[in-house]
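Engineer: The following comprises the amino acid sequence and a computationally predicted model.
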Amino acid sequence: MNVLTVPSQAAIPFAVPSSRWDDAMAASLSPAELLLYRSNLLGSDLTVTNFGGGNTSAKLSEVDPLSGKAVEVLWVKGSGGDIGSMKLDGFATLYQDRLLSLEAHYAGPGDDDKMVGYLPHCTFNLNGRAASIDTPLHSLLPFAHVDHVHPDAIIALAASSGGEAATCEIWGGKIGWLPWKRPGYTLGVQLRDYVAANPGLEGVMLAGHGIICWGDSAKACYEHTIDLIAQAATYLNIKFAGKPAFGGVVDSLSALDRAAASADLMPRLRGLMTGQKPGSGRKVGHFSDDAETLEFVNSRDFLRLAAVGTSCPDHFLRTKIAPLTLDAARLTDDAYLGEQLEAYRARYAAYYERCKRANSPAMRDPNPVVVLVPGLGRITFATDKTTARLAGEFYGNAINVMRGAEALKEDGGAGYIGLDEQEAFDIEYWLLEEAKLQRIPAPKPMVGRIALVTGGAGGIGAASAARLLADGACVMLADRDAAAVEEVRAGFAKRFGQDGVRAVVCDVTDEGQVQAAFDACAREFGGLDILVANAGIASSAAIEDTTVDLWNRNYSVLAEGYFLTSRAAWPLLKRMKLQGGTSVVFIGSKNGVAAATNASAYASAKAAANHLARCLALEGAPEGIRVNVVNPDAVIRGSKIWDGDWRQERAGAHGIDPGAELEAHYRNRSMLGRDVLPEDIAEAVYFLASDASAKSTGNMINVDAGNAQAFTR
């Protein structure tokens, strides 16, 4: 890896948001729809709030379904929602008079958790959406429309030693300041009393976690929120005044070296991230080398600031309080990586022991979520790709906060301030947060698994990928047909979500393309657990008509191609031995077991691949790598192979029409008299890739509707 020395440069500026309110769009909306419109506008702008962050509310007049009379109802973002993507059913609705009456049950800060239990008793119109712990911040303020957001430019003020002074300087007393207090009823009471004691305020900065502001209408509230963020961002950008952030950029790797290093490092880390018990908790990775991250990790202040940890609760709930930092010169040293991970787990366990309460939940996974490497960037690990990506984005928010907070520090002093350790623990292990985690459905069986499927645009390849994706796996589709594999990927992205599926162009006969495909899989997801070797061709010719080129083409794809993909997969698969092992599934053929007329090149190449699988099963067993074969027969529907000359050739070999008569021929010759579909092969692939076959290797499963000639012996 080549290190490039880069001169110090001006800090990356904060984006300055502007209003995107559309009066024509808003004119036809109901009051509740205006709240949703405002919320979606705020949440879809990452300069305003991060995913799942912030909450909005409106106090609206509704007809009570029991009395038939008009009542005031608080519409507020429900627990766990995202204001950028939510619909109307994402709001909790509560009787405002009942919410105000709850104070009779409040005796002080020790009652925060108890007060959350009263919120369901205030529900309006049987709305099943749970109210969030921030509900009191909205209900206790006397304003019709309230926004509470956590934009980076605002949190930079809220998490800086100079934040209160800057708030006064920017807004001249129109925006107040409250010291840190964990979200809950007590904060709501403090906020209400502070606003009442300071008439004329237009908002309040909540130290450590954002700003809350209000307006008389949905539009006025939205534009006020945007203006406040824009003013904070502009102020910070002036403070930078061309100066470098974090003490200046020191060095970086080239983009090509970053790509190569991340593909090598991520599987190493993933394989060493053992769970609290052996074999538990496989993780998926996400890599980012965006400009903001490189500015941070390449700086002289990097280690100091990383050790402080994140400050905003929204951030560290996703990222843990602090990241793991690595020495860029030792990334290929497994012993070093293992020591660093073990040391991190020990520090996390010590943090838990120092801070735990008598009723704290059990310690969660002690492995790091965020890994930072100078010259390289940011890697995040989680149980699934979406969570890993979001964790990375949240740490990106934390980096922006650090940059802005540091710009406010006085000479020689600290700028950025992290949360007190005990406060951080009490939020991370909050019983209300634990209850929310317990409500999350159990993960699907393949969550945390990563598969690469060759021939991923074909019938069997696509069906196998779909089966794995349906149960939570991440899948890299590899195919030599760029347009076809992208079409399949796009379809799967709509069906299963964007995060879990990627595509790469790969001709399995090209050694360089094969290696690049596995590097891409490692970089995109963090490694490999499952290889489905499926890319294939088919040809039919009598021996006298079989040319050397035809013979070599079959062996190049069906034997050498399987060898090249297996060899490239092997180092990645070996990495997961501590996690319970990995699986290779070859898509063979009935013709690899049973002789076929006029198909010597194809059938013998398939037989070679099948025997390669048996050899690899022997070699892989000590490494926890299982290797098995699925032998299909006559998978005609959805098959790209059967769309070509193979259909004509096989029909000719049997002396039948290549149309419907061919399908009937194969169906009728089977012992069960049934068609074999790509989805049938996919079920066998899934079985051999899953833990259901954890004690099977070196086996063949025939999926051919029954063919006595292909019985394995």
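Structural biologist: It's in. Residues are numbered from 1 along each chain as shown.
Engineer: For the rest of this, base every contact and every neighbour count on C-alpha atoms.
Structural biologist: OK.
Engineer: Strands of the stretch 501-650 of the chain, start to end?
Structural biologist: Assignment of strands within the stretch 501-650 of the chain using DSSP state E, counting those that start in this stretch yields the ranges 501-505, 530-533, 582-587, 625-632.
Engineer: Kindly reformat the ones you listed as CSV containing distance to residue 266 and mean neighbour count.
Structural biologist: Below are the strands of the stretch 501-650 of the chain laid out as CSV (distance: least, Cα to Cα, whole Å; neighbours: other Cα atoms under 10 Å):
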stretch, distance to residue 266, mean neighbour count
strand 501-505, 17, 24
strand 530-533, 16, 28
strand 582-587, 17, 28
strand 625-632, 19, 26
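Engineer: quick one: stretch 66-80 to chain centroid distance?
Structural biologist: In terms of Cα atoms, centre = their mean, to the nearest Å, the centre of stretch 66-80 is set 34 Å apart from its chain centre.
Engineer: Repeat that for stretch 678-698.
Structural biologist: Worked out by Cα atoms, centre = their mean, stretch 678-698 lies 26 Å from the chain centre.
Engineer: Can you mark which positions in that stretch are buried?
Structural biologist: By 16 or more other Cα atoms under 10 Å, the buried positions in stretch 678-698 come out as 678-686, 688-691, 694, 697-698.
Engineer: hold the first one in mind and look at this next one:
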Amino acid sequence: MTETVDQLIARSNRLGSDRANTNFAGGNTSAKGIATDPASGDDVELLWVKGSGGDLGTLTPAGLASLRLDRVRALENVYRGVAHEDEMVAAFDYCLFGRGGASPSIDTSMHALVEKAHVDHLHPDSGIAIATAADGERLTSQIFGDRVVWVPWRRPGFQLGLDIREVQRTHPEAVGCILGGHGITAWGETSDECEANSLWIIQTAAAYIAEHGRAEPFGARLPGYGALPDAERRERAAALAPSIRAIASSDRRMVGHYSDDPAVLDFLERAEHPRLAALGTSCPDHFLRTKVAPLLLDLPATASVSEQLDRLDELHETYRADYRAYYETYADADSPAIRGADPLIVLVPGVGMFSYGADKQTARVAGEFYLNAINVMRGAEALSTYAPISDAEKFRIEYWALEEAKLQRMPAAPSHRGRIAFITGAASGIGKAIAQRLAAEGACVVVADLDLDKARATAAELGGPDVAIGVAVDVSRASAVRAAVDETLLAFGGIDLIVNNAGLSMAKSLLETTEADWDLQHDVMSKGSFLVSQAAASALIAQRLGGDIVYISSKNSVFAGPNNVAYSATKADQSHQVRLLAAELGEHGIRVNGVNPDGVVRGSGIFAGGWGADRAKTYGVEEQELGQFYANRTILKREVLPEHIANAVFVLTGPELDHTTGVHIPVDSGVAAAFLR
């Protein structure tokens, strides 16, 4: 048993690691073998198959469903036909062997009913190109001879498994089949034979398309629709991103992903792209992530930003009306409610593709799927005409009751899921603690710091590019701030939550403070906070989603200790910026609040940089005792740590205080002299 499972996992990982073989989380693999039933001691034949929702490239044994093969095959005795497919998925639960493991997918019957020990079902671009060609059946015979058999489109389920079993029984010379409108299935007596057959089908299809396909399947290049130069293209994408996110988020907040893959740019430059984009995708996995069709901007790249934005708003209204009409045409009394009428893919000629999802990974994968769809269209058009499944069939998949049930079983989203946080000075200290807390609550996080290496290291700790990115920023320079915000817009599609945390301090008396000391602290904290808030506000307003700006100020903004005139003055400046911006930005739903820490010694970048030693000297204590010194002079006698500041930011930006703006929350364990009045 162990050897069979090990072979299955290794084969799955090899196949799934190459997107030419299958899309992310798409397809499934299986193996049959003998195991001992611990309840009886008898040998039983089992089916191990990739479970629902897993990804082949990262599959582990825990991602397999284990079923009694005899019981799955016996379901044929109770199968009532295609109108009752959903019953069969529920019936798989009565076929499970042992405890644990993944939930069986809708494709389980395909793997069980085929009478070979190993089966692969994959979604390769080359295979789907044949599957979606108008004359796919003829092409299948022409390309593969009698080794691969055409199976007309059928929605995944028990009947499709019966269909493929019949192919395998009546065509003993075949190693697999092309599933019309869908993908491929291959089989073999050994794991190696099955993998070899899968790869042979994929590679043979790709080679045939390359050798026999038309050179320009998407047609001639359209004047004015070519890709903008690199720098101009990214600048244009950043300028459009907030407004496009607003389009994608009018029903529910979405995170975005931007791609200027050459294949996307070439597709959008060609004469046939409007016709093909309107046809939508075909493989079931594709349109579950991309919706039935994208929103396509019908203007050249030479149009101005304002012209593009105006036209996108018009197209959005049309898209929503068309999608509602699609839903109302095919929905019946048992259909799940409409899940929103906004596009998940937005295509802009000369600029690229914007894709959306509830989180970054979902948004990125949606973009990858549409790139798969472009590759499929290219292959189908090269040999024939692209002919995806009908809208009626797409609706049956998109609004399948089984998919709806899966969505309803998902756990409640964390409070900050779908929100994009930009935190300055976030590679260490208080900023890092805030980044960690917001990421843990589901936010996408931009770790903005003067030290790029440390920013990237922190982002990697938080979970990598689907969770966090590190960017370099000198907050005292407007151009650097603008570049960092643009990088945020390109990485996550927008920006929601800004934390002005970057800071420094030098403990000097009035007479010792130089003009340079004064300018440096004001440039970083006063001017820097202003520049960051200003750059972010334009995106926040364009998104029409509200937002939060939080200033990490200080107890010293209302109560100044000795020998820190520059620091205290700049913190007072930040404190009043909170009030001013709260009053100005409130009409856009943007809340602006502050946090006033004090005595954050352990883990603080400022204190570690010399401020702690200077403060200890001022108060006549040892530096290692400074934290306790600050704690002892508070009402609560508790030391303040970076995570306490992070807690305040979390609460201020969460749903519980969504009617609060213009406030400063002290996180100082109680300093009576700093009570706000």
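Structural biologist: Everything's here; your move. Note that the structure is a prediction, hence the values are computed from the model and not measured.
Engineer: Superposed, what's their TM-score?
Structural biologist: In this superposition the chains share a TM-score of 0.97, using TM-score structural alignment, normalised by the length of structure 2; 670 aligned residues with a Cα RMSD of 1.5 Å.
Engineer: May I see the strands of the stretch 501-650 of structure 1 arranged in JSON lines, with distance to residue 305 of structure 1 as well?
Structural biologist: Listed next are the strands of the stretch 501-650 of structure 1 as JSON lines, based on distance: least, Cα to Cα, whole Å:
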{"stretch": "strand 501-505", "distance to residue 305 of structure 1": "34"}
{"stretch": "strand 530-533", "distance to residue 305 of structure 1": "38"}
{"stretch": "strand 582-587", "distance to residue 305 of structure 1": "38"}
{"stretch": "strand 625-632", "distance to residue 305 of structure 1": "41"}
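Engineer: and of the ones you listed, who's closest to residue 360 of structure 1?
Structural biologist: strand 582-587 (35.5 Å; Cα to Cα).
Engineer: which residue ranges form the strands in the stretch 351-500 of structure 1?
Structural biologist: Taking DSSP E, counting those that start in this stretch, the strands of the stretch 351-500 of structure 1 run over residues 370-373, 377-382, 450-454, 474-479.
Engineer: what does the stretch 201-350 of structure 2 give?
Structural biologist: In the stretch 201-350 of structure 2, the strands defined using DSSP E, counting those that start in this stretch lie at 255-259, 295-296, 345-348.
Engineer: would you list these in JSON lines and tack on distance to residue 229 of structure 2?
Structural biologist: Below are the strands of the stretch 201-350 of structure 2 laid out as JSON lines (distance: least, Cα to Cα, whole Å):
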{"stretch": "strand 255-259", "distance to residue 229 of structure 2": "15"}
{"stretch": "strand 295-296", "distance to residue 229 of structure 2": "21"}
{"stretch": "strand 345-348", "distance to residue 229 of structure 2": "14"}
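Engineer: between the buried residues of stretch 678-698 of structure 1, which is nearest residue 614 of structure 1?
Structural biologist: For those, the nearest to residue 614 of structure 1 is residue 698 (5.0 Å; Cα to Cα).
Engineer: what does that closest one align to in structure 2?
Structural biologist: Using TM-score structural alignment, the equivalent of residue 698 of structure 1 in structure 2 is residue 662.
Engineer: Wait, a helix at that match?
Structural biologist: No - applying DSSP: H, G, I helix; E, B strand; the rest coil, one finds residue 662 of structure 2 to be coil, outside a helix.
Engineer: so how far is residue 542 of structure 2 from it?
Structural biologist: From residue 662 of structure 2 across to residue 542 of structure 2, the span is 22 Å (Cα to Cα, to the nearest Å).
Engineer: Likewise for residue 360 of structure 2?
Structural biologist: 20 Å.
Engineer: between the two, which one's more packed in?
Structural biologist: Set residue 360 of structure 2 next to residue 542 and count neighbours by other Cα atoms under 10 Å: residue 360 wins out with 28 against 19.
Engineer: Please name the residues that touch the more buried one.
Structural biologist: 255-257, 444, 466-467, 492 (Cα atoms under 8 Å, 6 or more residues apart in numbering).
Engineer: mind redoing it with 10 Å?
Structural biologist: Contacts for residue 360 of structure 2 (Cα atoms under 10 Å, 6 or more residues apart in numbering) come out as 254-257, 366, 417-420, 443-444, 465-468, 491-493.
Engineer: what's the counterpart of it in structure 1?
Structural biologist: In structure 1, the residue matched to residue 360 of structure 2 (TM-score structural alignment) is residue 385.
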